[in-house]
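Student: coordinates only, sequence not included:
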C-alpha cells in the first residue's frame, strides 16, 4: 500500500499547491467568486462535471448499482438530465445576468423583495450539502489510512477549506480540472473495464443475477420520478450550480460546455451502475451497498492503480465539498450579511470586476471579506460534520424546501412576465411550508412532500400574481435588458468593463495553456427520497 499512499499524499499536496497558485489570480470579487467570468469551453465543462459528480455519484452510484443493478444509474442519470436542461434552455440567459447568486437574480426580476428569504433557504441547502460531502471523508480516509472518523473529517475538511479560502473560484476551478481528469481515468478507464472482466463479462453477470438487475425501471418508477423532481429540478436552481454558470465567458460556452458536462454525467451514471452490478457478482453479501466501491477497488485493482482510483473517489468528494462551500459562503456574505449591513445604513458599492485602477482597494476588501466568509463557513461545516453521524434527513429537508419553495418563482421569473414579487413570496412560503408540513406528517424521506410542495407553490404563484398589480414596467425593462446582455445602466463600471473587454482592453488577456503571459483558458469579459447520494 506504500505506493497507493504516496499517490494519495501527492494528490492532496497538489490540491493545496493549486490553491496557492489560484490566490495569485483572485484580484477582484469577480475573480474570487466566479473566476472573472472568463472560463472557456474546456475548463467550464470540466469544472461543471466535477461539481455535479461528487462522492455520492461515485460511491453512492456504485452502491445503487450493487443494490438495484443497471437501474441504479437513474440517480446520477437524472442529475445529467437536469444539467442538460439547464445548459440548453437557461444557461445563456443566466450567464448574461452578470450576478453572483440566485437571490440577486430574484431581486432583479421582482424588484428587490424576494432575496433575503431565498438567501436563507439557499444558505441552508448549501450548508447541508457541504456537511454531507465533508462527512464522506471519514469513509474514504478510513479505507486509505484507517484514521479515526473525526481526524479524517478534519483532515479532509482543512485541505478543502485551505485551497478554497486561498484562491476562491480560481483555485476550485483548477482543482476541479485535476479532479475531473483523475475521475475519468480512475473510474471510466480503469475501474469499469477491470470490474466487468473480473465478473466474467456481461453474459456471466446476467446469468448470475436476477432479471430485475437488468430492467430499466428495476429501481421503481416512483423512485425515478422522485429523482427527477429533486435532482433534475435541483440542477436548475442550486446556487452551487448557478455559480459555475456565472464563470462562463459567454453564452456559447455556457450552452456548449454544459451540454458536454451533462452528456458526460449520463456516461458516468451508467459506468457506476455497471461497476456496482459487477461488484454484486463478485461480493454478493456485503454489509452495505455503499461498501461496494471500496471493496472492489481494494480487491480487484493492482497497487498504484488502486491508489489512483481511491484518489478519484477522494477528488469526487472534494469537488462537491469545495463547490458547496464557496456557494454557502457567497450566499452568507452577499445575500444575508450584506443585506443586514445595508439595513443599518451600510451601502455596498457596485463591483467592476476588474480589480485594478481606482477600484483596487475596494476589490481587495471584497476579496478579503469573501475569503473570511469561506473560512468561517468552512469551520462551521467541519464542526457540524464531526458532530453529526447521519445528516440524510437534514439534507432531505433542505433539498425539498429548496426545490419546493424556490423552483417555481425562479423558473416563473425566467419564463412568465406576469409573475410578481407578491406571487414569488407566496410561492416560497406556500411551497416551503407545505413541504415541511408534509414531511412532518408522512416522514422526511417520503416521496409525496416534494410533489405537494411544488403543487402548492405553483398554485400560490399563479393566483397571487394574477390577483395583484403587474410588476413595475421599469423593473421588467431593466430585467429584459439584462437578460439580453445589454444592461441599461451604460456608463457604470460593470458596463464600461464589459465594453473594454469586448474591445480588447489591455490587462485582460486570453489564456493559452503553457504561455507565461496568458492565463489558462480565459478571454476578456465583463464583469436533490434523498439518500446521502447527492453528488
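Tutor: It's in. Owing to the predicted nature of the structure, the values given are computational and were not obtained by experimental measurement.
Student: For the rest of this, base every contact and every neighbour count on C-alpha atoms.
Tutor: Will do.
Student: Okay, helices next: where are they in the stretch 51-200 of the chain?
Tutor: Ranges of helices in the stretch 51-200 of the chain, per DSSP state H, counting those that start in this stretch, are 55, 61-68, 74-85, 91-96, 102-110, 115-145, 149-183, 192-198.
Student: One more to weigh against that first structure:
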C-alpha cells in the first residue's frame, strides 16, 4: 500500500479519535463558561501540553530548524526565545489574571476601564487569530503537497472539516484534550526527525558532536545578530506580542486554580524548549547531509526533504499525521480564541445581551465554524502570509500591550490613557507599515536596527508614553473598577462585615439543598438555578424583560453591579470577583446563579446565594413574577 493510502487510513483514525473526544465533552456544556473555558476545571498537565501544542505549528518546526541552519544559535532571539519566554512570563503574572472572571482579554479591559475599549480590542484580536490560523492551513497544505501532491483545496478542506467538527461539538474542553494527543504526535515527529538526521550524519562518518564542532564559532555565537544590543532589541520588540496573546490567558481563566495555571504554563514553556532542542539537533544533522541552503525557504524545506528521502511509506504517512497534529492544534486554539471575542465581546455584549444560554451555545458553535471557514478561504488564496501575521501582531502589540499589562499593575491607569495608547501606538504602527510597504518598499530596519520588525519599538514607545501621560492627566478610575486588581483598594471598598443568613430558617432550608457544589483545585463551584414564572399562576403572556429586570435589580440592591454589560450581573461583595455571586440568563425561564469561592469561603457564599435569591425574588415581584427552584 502506498504512503498516501496509508495516510488516509491513519488520518481517518486520527479524526475519529478527535471527534470522539469532542462528542464526549459535548455532554458537559451548560453555559458559555463551559464552552469557552472548560468550566474552569483544567489542571496543570493539561494546560502545559495544550499551551505548548498551541504555540508549535507545522510551520514553526520548519522555521526554527531553518533559522538554526542558516544563522545558528543567534537565531533564538527571532523565534525560539520569545516563544518560550512568552509562556514563562505569562505564568509569572498569572496570579494577577486568574481571579478576574473574564472569558476574553477585551472583557478584562472593560472590567478594568470602560465599555468603550472593549469592541476595538476584540476586533483586533479576532483579526490576529484569523491570520494565525491561516498560517497553519498554509503549512498543512504545503506538507501534503510536498509529500503526496495533494490538491491545496483538498488539503485545506480536510483540515477545516476536521477541526470544525470536534471544536464546534466539544468546545474548549475538546480543544485542550485533543491538544494533548496532538502534542504527543508533533513531539514524536520532532524527536524522530532529530534522531534521523543525527543517525544519517553518523552513517556518513560524522557524529553529532563532530558536526556541532564543525559549525564554526559564529554559528554558536548567541549574540551574532547585532551583539547584546541586537538581542535586547529583538526581545523588546517581540516578547510583548507573545505576552499579550490571548489564548494563554484563556487557559489561565480555564485553570481550576492559580497554582494549576502557573505550573501548567511553566510546563508548557519547558515542552516548547524540548521541541526546539530537537529542531537544533535536526539542523546540525542537516548541515552534514545537504549543501548549505541559499535562503530561508530552502533551509525550511530541508526538514521535509530529509523525511521524504529517508523513510518508508508507512512511516511517511505516520509522520504526516504529526504535521497534521501540529497544524490542527494551533488552528483549533486560534479559532476558539477569535470566536470567543466575537461571541462574548460583540454579540452577547452589544447585540444580544438578553440571549438565553441555549441561543448562545448555538451561536458559539456557528462562530467557530465561521472562523475556521474564513481562515481556510484565505489560505486557499495565499502561499505565504507570514509578513501579514507579523504586521497584525505588531499592530496589536503596540495597541493594547500597555493598556492590558499596565491595567493589571498600575492604579493610575485610566480609560483615557488606555484609549490614547490604542490610538497612538496602533495608529503610529499603521503609518510606519504604510510607509514601509507603499513608499520605502524595503524593510524599515534598512534605515536603522531600531526599526526592526516594522518599527514596532517606535509604536511601543509612543503607546507607552501616551498611556502614562494621558493616565496621569485624567481622573483615576473609580474604586469599584480598581478593587478586583488591587487588594488595598478592595480592603477600603469591601472592608466591612457582611450579614449572615439564618441557616435555621425555612427559607434557607428550602434553598440550601438546591445549591450544587463541586470542588476544582482550591475553589468550590456553587451553582443554583431559579425558575421564574407568573406570580398569579396564569400565563404572563411574555418573557421576563431581562435588561429592565437587571436595571431594576441594580437600582434596588446596590451590591449588584454590571461591569461588562447586562448579560452578566455580579453581586459585588468582595474584590475577588470570581468568588462573588454572578447572575446570567439561563434557558428560557431560568436565572442561573453561580460563585467560585476559595474553599474556606464556601459557607459564606452559600449565605450570599441565599440573599441573592431573596433580592431577585423581590424584584421579580415588581414584574408580576415569582422565583422558584
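Tutor: Nice, I can see it. Predicted, not measured: the structure shown is a model, and the values here were computed from it.
Student: List the TM-score for the superposed pair.
Tutor: TM-score for the superposed chains, counting by TM-score structural alignment, normalised by the length of structure 1: 0.84, backed by 487 aligned residues with a Cα RMSD of 2.7 Å.
Student: Touching, residue 322 of structure 2 and residue 181? I think so.
Tutor: No: judged on Cα atoms under 8 Å, residue 322 of structure 2 makes no contact with residue 181 at a distance of 10.0 Å.
Student: related to what we said a few turns ago, adding distance to residue 404 of structure 1 and mean neighbour count, write the helices of the stretch 51-200 of structure 1 out as JSON lines.
Tutor: Shown next, in JSON lines, are the helices of the stretch 51-200 of structure 1 (distance: least, Cα to Cα, whole Å; neighbours: other Cα atoms under 10 Å):
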{"stretch": "helix 55", "distance to residue 404 of structure 1": "25", "mean neighbour count": "29"}
{"stretch": "helix 61-68", "distance to residue 404 of structure 1": "25", "mean neighbour count": "30"}
{"stretch": "helix 74-85", "distance to residue 404 of structure 1": "16", "mean neighbour count": "27"}
{"stretch": "helix 91-96", "distance to residue 404 of structure 1": "21", "mean neighbour count": "24"}
{"stretch": "helix 102-110", "distance to residue 404 of structure 1": "15", "mean neighbour count": "24"}
{"stretch": "helix 115-145", "distance to residue 404 of structure 1": "11", "mean neighbour count": "23"}
{"stretch": "helix 149-183", "distance to residue 404 of structure 1": "28", "mean neighbour count": "24"}
{"stretch": "helix 192-198", "distance to residue 404 of structure 1": "36", "mean neighbour count": "18"}
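Student: right, and these - which one's nearest residue 40 of structure 1?
Tutor: Across these, residue 40 of structure 1 has its closest neighbour in helix 149-183 (11.6 Å, Cα to Cα).
Student: Report the aligned residue range of structure 2 for that closest one.
Tutor: Per TM-score structural alignment, the counterpart of helix 149-183 of structure 1 in structure 2 is residues 152-186.
Student: Name the residue closest to the centre of structure 2, please.
Tutor: Among the residues of structure 2, the one closest to the centroid is residue 247, at 0.9 Å (Cα atoms, centre = their mean).
Student: Find the nearest non-adjacent residue to that residue, please.
Tutor: Once flanking residues are discounted, residue 247 of structure 2 sits nearest to residue 337: 5.9 Å by Cα to Cα, 6 or more residues apart in numbering.
Student: Tell me which residue of structure 2 matches up with residue 14 of structure 1.
Tutor: With TM-score structural alignment as the criterion, residue 14 of structure 1 matches residue 17.
Student: Figure out the helix or strand that that match lives in.
Tutor: helix 3-26 (DSSP states H and E).
Student: returning to that earlier point: quick check: the match of helix 149-183 of structure 1 compared with structure 1, mean distance?
Tutor: Following superposition, stretch 152-186 of structure 2 is found to deviate from structure 1 by 1.4 Å on average (mean Cα distance after the TM-score superposition for structure 1).
Student: what separates that stretch from the chain centre, distance-wise?
Tutor: Computed by Cα atoms, centre = their mean, to the nearest Å, the chain-centroid distance of stretch 152-186 of structure 2 equals 16 Å.
Student: May I see the buried residues of stretch 292-300 of structure 2?
Tutor: 293, 296, 299-300 (16 or more other Cα atoms under 10 Å).
Student: sec struct for the residue located most distally from the centre of structure 1, please.
Tutor: Here structure 1 reaches farthest from its C-alpha mean at residue 207, the gap being 38.7 Å by Cα atoms, centre = their mean. Put simply, residue 207 of structure 1 is helix when judged by DSSP: H, G, I helix; E, B strand; the rest coil.
Student: CSV please, covering the buried residues of stretch 292-300 of structure 2 and showing secondary structure.
Tutor: Shown next, in CSV, are the buried residues of stretch 292-300 of structure 2 (three-state DSSP):
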residue, secondary structure
293, coil
296, helix
299, helix
300, helix
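Student: Pipe those into CSV and attach distance to residue 209 of structure 2 per row.
Tutor: Shown next, in CSV, are those (distance: Cα to Cα, whole Å):
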residue, distance to residue 209 of structure 2
293, 21
296, 24
299, 21
300, 22
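Student: Identify, from these, the entry nearest to residue 580 of structure 2.
Tutor: residue 300 (51.0 Å).
Student: Next, find the distance separating that closest one from residue 391 of structure 2.
Tutor: In this view, residue 300 of structure 2 and residue 391 of structure 2 are 21 Å apart by Cα to Cα, to the nearest Å.
Student: Residue 262 of structure 2 now?
Tutor: 30 Å.
Student: More neighbours: which of the two?
Tutor: residue 262 (26 against 19; other Cα atoms under 10 Å).
Student: Now for that one: which residues touch it?
Tutor: Contact partners of residue 262 of structure 2, counting by Cα atoms under 8 Å, 6 or more residues apart in numbering, are 44, 91-92, 94-95, 252.
Student: try residue 35 of structure 2
Tutor: For residue 35 of structure 2, the contact set (Cα under 8 Å, 6+ apart) comprises 29, 170-173, 361, 364.
Student: What does it correspond to in structure 1?
Tutor: So residue 35 of structure 2 corresponds to residue 32, using TM-score structural alignment.
Student: what's the helix or strand for its match?
Tutor: Taking DSSP H and E as the definition, one finds residue 32 of structure 1 inside helix 29-34.
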